[in-house]
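Participant: Sequence first, predicted model second:
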Amino acid sequence: MSGLQDPARYAQFLSAQLRAREPIEACVARSLAGDMAPPAVSHLLRADLAELGSPPAGPDLRFAMPDKAEPIGLSWAIAGSHLGNRMMLAKLSGHGELPTRFLESAEMIAFWSRLRPHLDRELPEDVMRRAAQAAEAVFDLFLESMLPTTRTLAA
């Protein structure tokens, strides 16, 4: 068994997602509202990890929107990430009984539908640049969340 069909690798993936999404969700709760606010999904990640018997591991990460960044960039990055999750869900179908609450999130599909009209509008170039800054900050955090973590034991 290879890839995400392996429960240990799948748990690593979910744990990395949780490490990134929790600080993003905290930022969203503080500063975004309405159609631009992605729904929280960390509870789904925690439930999937618990079912796998794998507690989340690793240091806490922090996230803040760059100064003057456009929130639509954060929203687009999160929504696009979920579309990728749906592709993973299709690949996992028929490969055992892995928990898929996070990958199946109906709230994220509904969010994509609410966000689409905002994405289809033409935006001025400066707004697009600031949206790209927000998206890049999200992608950077996801990359950081995938770095190997070390656990230390108290002596």
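Facilitator: Yep, it's here. Numbering: from 1, shown residues only.
Participant: Could you use CA atoms for every contact and neighbour count after this?
Facilitator: Noted.
Participant: Next up, the contacts around residue 20.
Facilitator: By CA atoms under 8 Å, 6 or more residues apart in numbering, the contact set of residue 20 is 61, 141, 142, 144, 145.
Participant: second one coming, line it up with the first:
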Amino acid sequence: MTDPVPPRQSGLIRQDLADLGDLPHHDLPIFNAEDPREAWGVAWTLAGSSLGNRTLLHRRRKAGLHGADRFLGDEAMPRYWAELRPRIEVPMAEATHEHAIRGARRVFDIFLAVHRSATERAAA
């Protein structure tokens, strides 16, 4: 089984942030995998997290907010999720499973760090 490679999304996010008058902050954590098998957890986390994008986009539009929606409206990640899902439903070796969970947890740690940083900046 080859390692999953999600579609790039950072360019879309960077453009949306620029539209909103913000820039990515360079003091945020960087993901460094300890093992290539963590890619399974990273892919699952990123692709699975995109499932709510359509809902967020709909809510933004319903609230009259337009623009800065490249990331939320992009179809690449939902298509990737549809391809990835059958691959992650196949049983994996226990070691691969453990590393995938570790990779997913590390991505969620980064999500939390980004949220904390944004909250601190907004409060300042």
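Facilitator: Sure thing, it's come through. Because the structure is predicted, anything quoted here is derived from the model rather than measured.
Participant: Can you calculate the TM-score here?
Facilitator: Structural agreement between the overlaid chains, expressed as a TM-score with TM-score structural alignment, normalised by the length of structure 2, amounts to 0.79; 118 aligned residues with a CA RMSD of 2.3 Å.
Participant: and residue 69 of structure 2, what pairs with it in structure 1?
Facilitator: With the correspondence set by TM-score structural alignment, residue 69 of structure 2 lines up against residue 100 in structure 1.
Participant: Same question for residue 60 of structure 2.
Facilitator: Counting by TM-score structural alignment, the partner of residue 60 of structure 2 is residue 92.
Participant: and its match, how many neighbours does it have?
Facilitator: Taking other CA atoms under 10 Å as the neighbour definition, residue 92 of structure 1 ends up with a count of 18.
Participant: right, and the secondary structure at the residue nearest to the spatial centre of structure 2 would be what?
Facilitator: Per CA atoms, centre = their mean, the C-alpha nearest to the average position across structure 2 is that of residue 46, at 3.5 Å. When the structure is reduced to helix, strand and coil (DSSP: H, G, I helix; E, B strand; the rest coil), residue 46 of structure 2 reads as helix.
Participant: That one corresponds to which position in structure 1?
Facilitator: In structure 1, the residue paired with residue 46 of structure 2 is residue 78, using TM-score structural alignment.
Participant: re earlier: list the contacts of the residue nearest to the centre of structure 2.
Facilitator: So residue 46 of structure 2 contacts residue 6 (CA under 8 Å, 6+ apart).
Participant: what separates it from residue 22 of structure 2, distance-wise?
Facilitator: 22 Å (CA to CA, to the nearest Å).
Participant: now residue 59 of structure 2
Facilitator: In this structure, residue 59 of structure 2 and residue 22 of structure 2 are 21 Å apart, going by CA to CA.
Participant: How about residue 2 of structure 2?
Facilitator: Between residue 2 of structure 2 and residue 22 of structure 2 the distance, using CA to CA, works out to 37 Å.
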